[in-house]
Each structure stands twice: as structure tokens, then as C-alpha cells.
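>>> Requesting a structural model of the entry that follows:
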Amino acid sequence: MDRVTLLNRWQHGFPLESRPFARIGAALGVDEAAVIAGFEAARIDGSLSRIGGVWAAGAGGAALLVAMAVPSERLEAVAAQVDALPGVNHNYEREHRFNLWFVITGPDAATLHARLDALERDAGLATLRLPMRKVYRIDLGFDLRGLAGAEPARSERTRHAAPPVASSERALAALVESGVPLLAQPYAAWAEQLGTPEAEVLATIGRWLDRGTLRRFGVVVRHHELGFDRNAMTVFDLPDDEVDARGAALAAQPGVTLCYRRERAEGWPYNLYCMVHGREREAVRATIAAAARAAGIADRPHEVLFSTRRFKQQGGRYFSAAQEVQREHA
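Reported below is the predicted structural model:
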């Protein structure tokens, strides 16, 4: 069974039924056990992060993109301090004066700012704090057979915040966040753990998807392990009254995997961001240039920040981290 087909096809629309791996096997012409074994092999080799949910902004708490200008001789030490912070899920070195970029999540904005205040004191360095303001395209997966994001963008609701997860459903949210167990009946295993009917588990996940609380439910790949390790974040400075229209146009371009609006910060004038993931640096540059031209922003002030080192990469942990804290205090 072709691993790329297995990972590529179910980045969206992973079956919400009692035996999802049997449904996938029927589509591929193999049995259920072979599908489970294929996903397990991908998990072991690192190309599969998990099969689970990707939350919309605001579904379970707060998140910030943060940047730091770190002296090169201190970069590894400061990156380790960042990795140790609760809620950090992505941490990359990028080619820029602001060379360390990470995403931090938590229950609310005040908690995040307190953690970052402590980091600034400990590291003796300032942080750029860049909250999300609008999503145009994010975490939609990408085509593993060619250029990342080669498929046209799917319709994406540009929410400021998603309907949040109810407190009574946070235990299920923690499981969705952590990933589907590689069992013949994974949702039944969740239902048993939660003491609720399997049908209720499936209905709740479906409702989250319908309402936009979950952006997608499916295979989450690790793009570096699959060869997409020439990745660049491009930032643009646009007039505030243009950014939504230009952002929507940019998000629709082939090759753009993420696109969103963020607040500016002192010393950082940029408000529109996009990501392109690829295998070759020049191909990524060409994709960015073509997308910017198509969106009508190629002549606007912008910078391209290639990632050079990955210190940490995992899914955002809004709910599973809270469950761990609760267990520690129990």
C-alpha cells in the first residue's frame, strides 16, 4: 500500500463511523488490518503526527505567534527555554534578525502574557507578540505528491473566533487533540473511556466540524519527514482597509498552505502572513512570487523568512494539557 496515498487522501474527511479504517480499506482495496498497519508504520517513521482534530482560533483558549531576536551564540539555549514553556507547540529558527519564532497556546491571553513576561525576565530578551486577527486559510493540509498546497484552496470561513468547546465536552476535545487510537473501533474506545455512547462521540465531532470549532478532522502529517523542508513565512505590510480582500486572494493561490492576518507590533509593521512549504528553496520562492502577483501585492513591502532549524513541532494542546494539569493536582 502506497504510504503517500494513505496520508494524502485522508488529511480531510477522515471517516466518522464505527470502523473508519475498514472504510478506508474499502476505498483502497485492502483490508482493515493493512490500513491500521500502514498508519502505524507512518507513525513510527515520523511522517504521521496523528489522526485528529485541528481547532479553529478561539475554540479552546488563546494563542500567540511570538518572535525573538536572539544572539546566535545563545540561540540553542534560548530555544530550550522556549520549548520548556507550557503550551509551546511550534518553535523554529528563521532567517531574519528576529530569528526565533514560536506559537504558544493557553487558557486565556492573560496566562500567555504572564508566561512570556517570565520568559523575557529569564532570557533578558524582548518578545514580539503577534495575535491572530483573521484566518483566510490555515491547517488545510497539502498535496504530498507535488508542490505543497497545489490544490485550490477550499472554502474557508474567515472567523475572528470559533464557537468554543463546552466545558462538558472538554474531555472528548482532549482525545480529539491527542489523536485517534490505531484500533479497529477507535471511537468506541473513546466512548468507553468517557462513559458515553459511541454515537454521541461521533455526533459531537461532527457538530464541531459543522460549526467551525474544528477546522478539519483527519491525518496530520509532519512535512519535514516527508521531504517538505524548504519552508518560508512571507509577511506583507498592507493598508488595513485592503488586507481582507488581498488576504482572501492570496489564500486562494496554489502553493499557499497558511494565510492569516495578525496585529502589527512596535518595530514590526507586517499584518498579512502566508506560508509555503516545499522541497526546493527556489521553487518556494517562485511560488511566493506568483502568489503575490496574483493577489496584487507583489510590489507591497514584504519579507521572506525561510526556516532553518526546527526545535519543536506538535499540535496545539488546548485541552490535553489542561487534563494533564488536572491529573497532577488530583
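
>>> from here on, contacts and neighbour counts on C-alpha atoms
OK.

>>> Determine how far the last residue of stretch 190-205 lies from the first.
End-to-end distance for stretch 190-205: 12 Å, by CA to CA, to the nearest Å.

>>> hmm, who's touching the one helix or strand residue 321 maps to?
Here residue 321 is covered by helix 320-329, with elements defined by DSSP states H and E. Helix 320-329 is contacted from outside by 87, 171, 173, 174, 175, 177, 178, using CA atoms under 8 Å, 6 or more residues apart in numbering.

>>> try 6 Å
Residues lying outside helix 320-329 but in contact with it, judged by CA atoms under 6 Å, 6 or more residues apart in numbering, are residue 174.

>>> Report the buried residues of that helix.
320, 321, 322 (16 or more other CA atoms under 10 Å).

>>> Could you tell me how many residues sit around the residue nearest to residue 51 when sequence neighbours are not counted?
Nearest in space to residue 51, with sequence neighbours left out and distances taken as CA to CA, 6 or more residues apart in numbering, is residue 219 at 4.4 Å. Residue 219: 26 surrounding residues under other CA atoms under 10 Å.

>>> To check against the first, give me the structure of this:
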Amino acid sequence: MNLHRVLGYAFVGIYVFLMWDMVPRLWSYQIELPARTVVHLTLGLTVGAILIIKIMVVRFFKHMESTLAPFLGTALLICTLLLTGLALPYAAREAFLRATAQDGQNFSSERIARVTTYLPQIGFTDEAGLAVLASSAGLAEGRDVLTRKCTQCHDLRTILVKPRTPQAWHSTVTRMATRSTTMNPISESEQWSVTAYLIAISPTLRQGVSERRVEIIETSASQNAVRQSGLQAPLTYDPAAAEDLFQAKCSQCHSPQLVEGAGLNNREDVVVLVTRMVGNGLTADDAELSQIMAYLTDRFAKAESQ
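Now for the predicted structure:
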């Protein structure tokens, strides 16, 4: 009983500590809470309500303890397990990534030199502060501010959708700071810290945008090739080999059975379908695409027209 009592007090202490730390964070949100946060909050408040009821029963309604205590204890166990399963994996993953991630080339000497060059050009005049910002520790601090405070109103995709000039980054950060909450403001020093980090990662963002542009161009070229050659039957057609090819390629994204409900009535429908598949990431050369279209026409479109 003494052990049970000590564990109970420890549980209440941990709960009060966590709520003391987490409830003020609610004031930092300016938009509707994400679904996982809503579930987390609901479970946390439920645990608090159950704790209050259990303490009241144990202290003031002992005649009800034998009836309600098992039920309340089981409810606490279930809610605690749900809370732990909901929060602990994400917290552990974030802690692991934070401890092991070095940001690769974003923290390299070349990126640090980039920050050293461009910050003074956009109005940062503190030489001692520049040495701090243009360092691995300073860039890591900027990354932390970005992930903690710049996501009060939106996610990071809105911020990192494209590279910007150093001056444009600073203007963006300043504009975000004016919209930050009074409970969790972004100070001027934090603004410069975030700006330095964004200047450092701009080449990485630019590389990602360039790769995406190349991917779009290649996909568009593949789709045009499908449209141009789609209405021509292949020189040789092996139904069994074409079926194997279709099964292998199309099962990479979805079940091949989904094609049965695609409503293929003719060769043109097949071309449209395969063109869409190429746009969604299907990789195949012209000969393979020709075989796949011939198989779809023979297997589905012909059956529909009969």
C-alpha cells in the first residue's frame, strides 16, 4: 500500500509538471490545433479529470473506494498508455535526429563563409555577433528557432518552398516576427539567427528546386512521347510477356486490379491512362510502354468494346 501511495504521488507530480510545461504552449498557436495535438490535449485533460475524481473518492468518499477505485485506476492506465504511445515515439525520434543530425553541407565552411559575406550586406553590423551566427552552433540555433517559433502560424513547407536572396529571407523573417504571438515572440536576435540559417541552406533549397524542375521536364517529355506513339501498335507483341511487364511496373504504385475499374473503352483511353501513370512516376522505356499499352488495349479496352 505504501508503494502504491508513493507511485500515486509520483504520477500526480509528473502530471502536474507536464501540464505546467505544456498548457502555456497553447497560447503560442494562432491557428487551429493539429489533429494529433487535439487528441493529446483531450487525453491529458481526461487524465486530470480522472485524477481529481480518484483523489476525491480516496479522501472524502471512502465508502465508494472499493467500487470506483478499480475502474478509475484502469481508466488512468488506458489513458496513460494512449498518451505515451501518441507522444513518446515522436519525442524520441525528434531527440535522436536533433542529437545526430549535423545538417551535412548546410553547416560546411563554404556555407559559413556565405553567411559571413551576406549578413553584413543586409544590415547586420555586429562583428562579434557575426562570428557567433556564422558558426555551426549559431546555425543550429537558427534551425531550432525556425522549427520552434516559425511554425506557429504555418508549416515549414510554406517557408522553404523556394530559395530566396539574403535580403528577401530577412524581410520574410521580419514579417513573420511581427505576426508572432505575445506569449512566444521572435526576438530581434532570433530573427538574425533564423536569417543566417536560411541564407546557409539556400543552395540546398536551390538544388532541390533544380532537381524537381529537371524531374518535371523529364516527366513531361515522357508523357509527350507516350501521346505521340500511343496510337501505334508495337512491332511484336507477346501477351504473356506484356502481362508480366504490366504486373511488374504497375504494381509499384497500386494494385493492377484497379485498372479493371478505369473504364477503358478504346486505345485512346489506354493512352490517357498510361500518360497519367507516367506523370505519377512510372518509369519505363518506349518499348515497355508500347507493350503495356498493347496489353491494356487487348485485355481491357477490347473486352469493353465487344
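
>>> Quick TM-score on the pair, please.
The TM-score (TM-score structural alignment, normalised by the length of the second structure) is 0.20; 105 aligned residues with a CA RMSD of 6.3 Å.

>>> Just give me the longest helix of the second structure.
The residue-count maximum for a helix in the second structure (DSSP state H) belongs to helix 188-229.

>>> starting at the chain centroid, how far to whatever helix or strand comes next after that one?
Scanning forward in sequence from helix 188-229 of the second structure, with DSSP H and E defining helices and strands, the next element found is helix 239-250. The chain centre lies 34 Å from the centre of helix 239-250 of the second structure; the measure is CA atoms, centre = their mean, to the nearest Å.

>>> and the angle from the helix or strand following helix 239-250 of the second structure to helix 239-250?
Proceeding C-terminally, helix 239-250 of the second structure gives way to helix 267-279 as the next helix or strand, assigned by DSSP H and E. Angular relation of helix 267-279 of the second structure and helix 239-250 on a 0 to 180 degree scale: 40 degrees, by axes from the mean of the first three to the mean of the last three CA atoms, to 10 degrees.

>>> What residues sit buried inside helix 267-279 of the second structure?
Of the residues in helix 267-279 of the second structure, those buried (16+ other CA under 10 Å) are 267, 269, 270, 271, 272, 273, 274, 275, 278, 279.

>>> how about the nearest residue to the fifth one, chain neighbours excluded?
By the measure of CA to CA, 6+ apart, the closest residue to residue 272 of the second structure outside its immediate chain neighbours is residue 227, 7.8 Å from it.

>>> number of nearby residues for that neighbour?
By other CA under 10 Å, 16 other residues sit near residue 227 of the second structure.

>>> Same check on residue 228 of the second structure?
Counted with other CA under 10 Å, the burial measure for residue 228 of the second structure works out to 11 neighbours.

>>> all helices for the stretch 51-200 of the second structure, in order.
Taking DSSP state H, counting those that start in this stretch as the criterion, the stretch 51-200 of the second structure carries its helices at 65-100, 109-121, 127-133, 136-148, 156-159, 166-179, 188-229.

>>> could the ones you listed be laid out in TSV, adding distance to residue 59 of the second structure?
TSV is the format used below for the helices of the stretch 51-200 of the second structure (distance: least, CA to CA, whole Å):
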stretch	distance to residue 59 of the second structure
helix 65-100	9
helix 109-121	62
helix 127-133	56
helix 136-148	42
helix 156-159	49
helix 166-179	48
helix 188-229	49
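
>>> all strands for the stretch 1-150 of the first structure, in order.
In order along the chain, the stretch 1-150 of the first structure carries the following strands (DSSP state E, counting those that start in this stretch): 48-55, 62-68, 88-94, 100-106, 128-130, 132-137.
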